[in-house]
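Trainee: just need the structure, nothing else, for what follows:
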Amino acid sequence: MTNTWLQKCIEDIAKFGAGERGMDRLAFTESDRQARQYVIDLMLEMGMTIREDAFGNVIGRLEGTDPHAAPVVTGSHIDTVPDGGKYDGVVGVAGALYAVKNLQTRGPLTHPVEIVVFMAEESSRFGFATMGSKAMVGQVNQTLWSKAKDKDGVTLAEAMRTFGLDFANIKKAVRKPGDIKAFVEMHIEQGPVLEATGKKIGVVTAIAAPTRLKITVKGFAAHSGTTPMEDRQDALVSAAMIVLAIQEIALEQSRHGTVGTVGNLKVHPGVMNVVPGLVEMWVDIRGVNHESIIECLQDVKDAISTIAEGQETPVAIDILTSDKPVQLHEEVRTVITEAAKSCGASYQDIHSGAGHDAMNIALLAPTGMIFIPCRQGISHNPEEYADPEDIQIGADVLVETLYQLAK
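Mentor: Predicted coordinates:
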C-alpha cells in the first residue's frame, strides 16, 4: 500500500521549477532554493537540527542515544537537468525524509541519522557532476571549478554568492574518515534492467564512473562558395570523423559495459555559407571496468591524432573529469539485501551505469545504494516515471536498512 505522505512530498518538490515540458531546477537557482527550503521545513517539523556546509549541502540530523557515535547518513539530490524528470534524485530525498519519519516511531537509535541534500549533482549548469559530494570528500579541483561558467556566463563563484556562500571556503565542507558510519542512497535505476526482470529492488554492486573530455578542433574558416573542396581545413568534417571514431571504439569496448557519447557540439562561426573554422565537442566515456575505460580513452586519443594529421586540423583534448568506477561496500550491500528480504521485496544485484553522489561518499565511508525500477529505463526526460508502489517498497527497504545500521 502506497503512502500518501511520501507521494505528496515528491509532488510538492516537483512544483519548484516545473516548466512546459519538464523540470528546470538547476543548481543554485531560485527554484533550487525554494525546493531546498521545502525540504528543510519538513526536517524541522520532524525535530531535526539543520546545518548547511560550505558548498551548500543541506544536512538534517536526528540525534541518537550515543552522542559520540558516528551518524548513519542517507539522501540524494534535488537539482535537475533542463527539461528533466521529477524522480531523479528526489525519490532519494523524499525516501530519506519518509525513513526518518518512520524511524522515530521505532524507538531510540544508538547512532544519529542524517539526511543530506547534495548540491549540484547534475553537471548541466557548470559542467561538473556530483559537486556537493566531491566537496564533502575533498575531491575538488578548485582551479578548474574557478573557471566554471553556465551558458549565461555566470560563474560558479557568483552563483554560490547568491546563496550566501564563499567559493574560497569550499574546503571547509570536507568531512573526515570516521565522521560517517555508513551512507545509503535510494535512487531510480535510470535503466531498464529491474523493469525487465520484474525485481523491485536493485542492490547496487558498483557505480560506473565518467571520464569527460572537451575536444577542440581547429580548422580554417573560409567562404563556402569560393574555397575548393581539396583546399579546405573543415573543423566540422574532422569533428564528424571523431564522433564516428568514438562510436566505433565504444562499441568495441561495450563487451566490458563501457559506453561513449558525444553529447554536444558547438560549431564556429556556425553559419551556412562559411566553412567551419572551430568546433568544440564534449565527450562522456563511462563504465564499471577501469581498464576498459583507460583503453577506450587511449584509442580515442590515437584516433584523434590520426584524424587531425590527415585533415590538417589541430585538435586539443582537455580532460574535464576522470573518476574511477566504485565498488560499493559488501557489508552495507548485505544489510540492504537482508532488509529487502524482511520487507518481502524481490531483489537482485545490479551495477549503476550512471554516476551518483554515493560514488564519492564511498571514499569516505561504507556505502550502499538501493535502486527501484523506472518505466522503460527513461531518465533525464519529462517522461521519467516511477510507480508509487515501487517507490514505497524502496522507501520501506531504506527504513529497515537505516534501522539495522543505526540501532
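Trainee: make it CA atoms for all contacts and neighbour counts henceforth
Mentor: Noted.
Trainee: could you name the residue of this structure that is farthest from its center?
Mentor: In the chain, the greatest distance from the average C-alpha position (C-alpha atoms, centre = their mean) is reached by residue 226, at 47.2 Å.
Trainee: so where does that one fall, helix or strand?
Mentor: Using DSSP states H and E, residue 226 falls within no helix or strand.
Trainee: so how far is residue 274 from it?
Mentor: The spacing between residue 226 and residue 274, counted by C-alpha to C-alpha, to the nearest Å, is 10 Å.
Trainee: which neighbours do the two have in common?
Mentor: The contact sets of residue 226 and residue 274 do not overlap (C-alpha atoms under 8 Å, 6 or more residues apart in numbering).
Trainee: can you show me the strands along the stretch 301-407 of the chain?
Mentor: 315-322, 326-327, 347-352, 367-372 (DSSP state E, counting those that start in this stretch).
Trainee: among the ones you listed, which is nearest residue 14?
Mentor: Distances from residue 14 to each of the strands of the stretch 301-407 of the chain were compared by C-alpha to C-alpha, and the smallest falls on strand 367-372, at 18.9 Å.
Trainee: and the closest one, what does it pack onto?
Mentor: Other elements packing on strand 367-372 under the criterion 3 or more C-alpha pairs under 8 Å, 6 or more residues apart in numbering; DSSP states H and E are strand 182-188, strand 201-207, helix 330-342, helix 357-361, helix 388-406.
Trainee: the structure of the following sequence is requested for comparison with the preceding one:
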Amino acid sequence: MTDQPAGTVSALLAEIADIGSDPHRGGYSRPVYSDAEHELREWFTGHAAKRGLDVETDRNGIIWAWDGTPGPDAVVTGSHLDSVPGGGAFDGPLGIASALVAFDELTTRGVSRRSRAIAVFPEEEGSRFGLACLGSQLLTGVVNPERALALKDGDGTTFAEACAAAGLDPAHVGADPESLARIGAFVELHVEQGRGLIELGEPVAVASSILGHGRWRITLRGEGNHAGATLMTDRRDPMVAAGKLLVAIQALARETPEARATVGRLEPTPGGTNVIASRVDLWVDVRHPDDVVVHAVVEQIRQAAAALAAEEGCEVSVVEESYSPTVDFDARLRDDLVKVLGGAPVLGTGAGHDAGVLKNHVRTAMLFVRNPTGVSHAPSEHVEDPDAEAGATALADSLEFLITR
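Mentor: The predicted structure follows:
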C-alpha cells in the first residue's frame, strides 16, 4: 500500500500502516481507547476536517463526521478502527477509508449535500472489554450502561475508567435516541470475511444476513498444587478437563451442520509452569444461522463440560457474556442496492458488525469487498488495491441512490 494516488483508499490506508503494528503477534493490535486507536481516531478526524465535515464525538464515544446539518433521515456510512489482537489491516479501517473516498466522489459528482455522515464506532471487536459492538449496543440501548461500565480489561481497568481517560463522562454513557433518530439509513462497507467473492469472481457483494452468534465463558475450578509433589492420582486438575473440553467442543460443532464453535482464549490461574492450575477460564464463540441451534449447541457444550469436569474432580460454570441473534438485513434496501450496483451478488456472513446491531432500529445494509486470502482477524487478511477502489465507488453509488431517491 505504497506510492498510491492521493485520495484513494489505498493511499489512506498506507498512512496508517505503522499504527498499532504488533511485532509479537504480527498484524495489528488496536484495542479501543489504546494509544494506537486514539491515533487512528485523530487520523480520521483530521481527514474529516480537511473535507469540511463537522466532527463531533457523542457520549458513547462514537465519532460523527457530518456533511451538512445533522437532522432526521440522514444517510450514514461507517465502521470501526479497533482491532482484534494481531488482526489484519482492513477489518474496520477499510470501511472508514472507503467512506472518506466515497464522500469525495459524491462531492465530485455534485450530489446534493443532504444530511449525511460517517460514523466511527468504538469497541466493535470487543477485544479489550469482551463485548463486541459495544458502541452501537450502547447507542441503541441493547446493553445496560451499568453492565458496560463495570466491564474490565485484562489489566483490571474498567470501561468506566477507560471512558473517563478518553474524555467521556461515564455518567452519560447509554441509550441515545436523539442520535439514533438522525439515521435514516446506514450502509457499512467491510472486508469480506470468507471466500465467497473469490469463488464468484466479483469485487463487491451486498450482504443478506449475519449468523446468530454469542460468547460464553466457561470456568473450571480444581485444586492448585505443586507439579512435582502431587501424585497424578491425587490431582484435581482443571487444565486436563479444559483440554478434553476443547476436543469435545470441536466434535460437537462438526456434528451440527453449519455450526461453528471456537475457543480462541484460555487463561489458567495462577499460570505457573510448575504449578497445577486451580482454575481455568476459557471462552467459546458459537455461531449458526438458526438461533435455536446455537443455544442447542451451547447446551451440549454445557453438558460435556459438566461431565468432563466431574471426571477430573473439578467444578464448572458456564456464563453467557453476549449474544446476537441472526440478522436479516432490510430486504428492500438490499434488493435496491443490488440493482444500483449492476446485479452485485448477495452473500451472508458469519461475522458480527455494528450494522447488525443497528438493523432493528434503522434501515441497514452492508457491502463486502473481495478478500483474496479468505482470511480475516489475522495478518494475512488482504484486499487488492483495484478492489478497494471498486468498493469505495460502490459505496458512493449506494449513498447517492439513498440521498437522491
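Trainee: most packed of the helices and strands packed on strand 367-372 of structure 1?
Mentor: Using mean count of other C-alpha atoms under 10 Å, the stretch among these with the greatest mean number of neighbours is strand 182-188 (a mean of 28).
Trainee: who touches stretch 373-392 of structure 1?
Mentor: The contact list for stretch 373-392 of structure 1, computed with C-alpha under 8 Å, 6+ apart, reads 1-3, 6-7, 21-23, 80-81, 83-88, 91, 95, 188-195, 199-201, 372.
Trainee: kindly apply the preceding question to stretch 282-290 of structure 2 instead.
Mentor: Applying C-alpha under 8 Å, 6+ apart, the set of residues contacting stretch 282-290 of structure 2 from outside is 210-219, 242, 258-267, 294, 297-298, 326, 350.
Trainee: buried stuff in the lengthiest helix in structure 1?
Mentor: Of all segments of type helix in structure 1, defined using DSSP state H, the longest is helix 290-311. Going by neighbour count (16 or more other C-alpha atoms under 10 Å), the buried part of helix 290-311 of structure 1 is 290, 292-294, 296-297, 299-301, 303-305, 307-308, 311.
Trainee: give me the helices and strands touching that helix, please.
Mentor: With contacts taken as 3+ C-alpha pairs under 8 Å, 6+ apart, helix 290-311 of structure 1 sits against helix 235-253, strand 278-287, strand 315-322.
Trainee: what about 10 Å?
Mentor: Of the remaining helices and strands, those touching helix 290-311 of structure 1 by 3 or more C-alpha pairs under 10 Å, 6 or more residues apart in numbering; DSSP states H and E are strand 209-218, helix 235-253, strand 259-268, strand 278-287, strand 315-322.
Trainee: nearest to residue 55 of structure 1, of those?
Mentor: Closest to residue 55 of structure 1 of these is strand 315-322 (C-alpha to C-alpha; 19.0 Å).
Trainee: and that closest one, how far from the chain's centre?
Mentor: The offset between the C-alpha centroid of strand 315-322 of structure 1 and the centroid of the whole chain comes to 20 Å, using C-alpha atoms, centre = their mean, to the nearest Å.
Trainee: in structure 2, what range does it match?
Mentor: Strand 315-322 of structure 1 lines up with residues 316-323 of structure 2 when matched by TM-score structural alignment.
Trainee: ok, average deviation of that stretch from structure 1?
Mentor: Following superposition, stretch 316-323 of structure 2 is found to deviate from structure 1 by 0.9 Å on average (mean C-alpha distance after the TM-score superposition for structure 1).
Trainee: ok so, going back, now the contacts of stretch 373-392 of structure 1: which count as buried?
Mentor: 6-7, 22-23, 80-81, 83-88, 91, 95, 188-191, 193-195, 199-201, 372.
Trainee: give me the nearest residue to the most centrally placed residue in structure 2, chain neighbours excluded.
Mentor: Structure 2 has residue 125 as the residue nearest its centroid, 3.5 Å off, counting by C-alpha atoms, centre = their mean. Of all residues beyond its chain neighbours, the one nearest residue 125 of structure 2 is residue 132 (4.9 Å), with distances taken as C-alpha to C-alpha, 6 or more residues apart in numbering.
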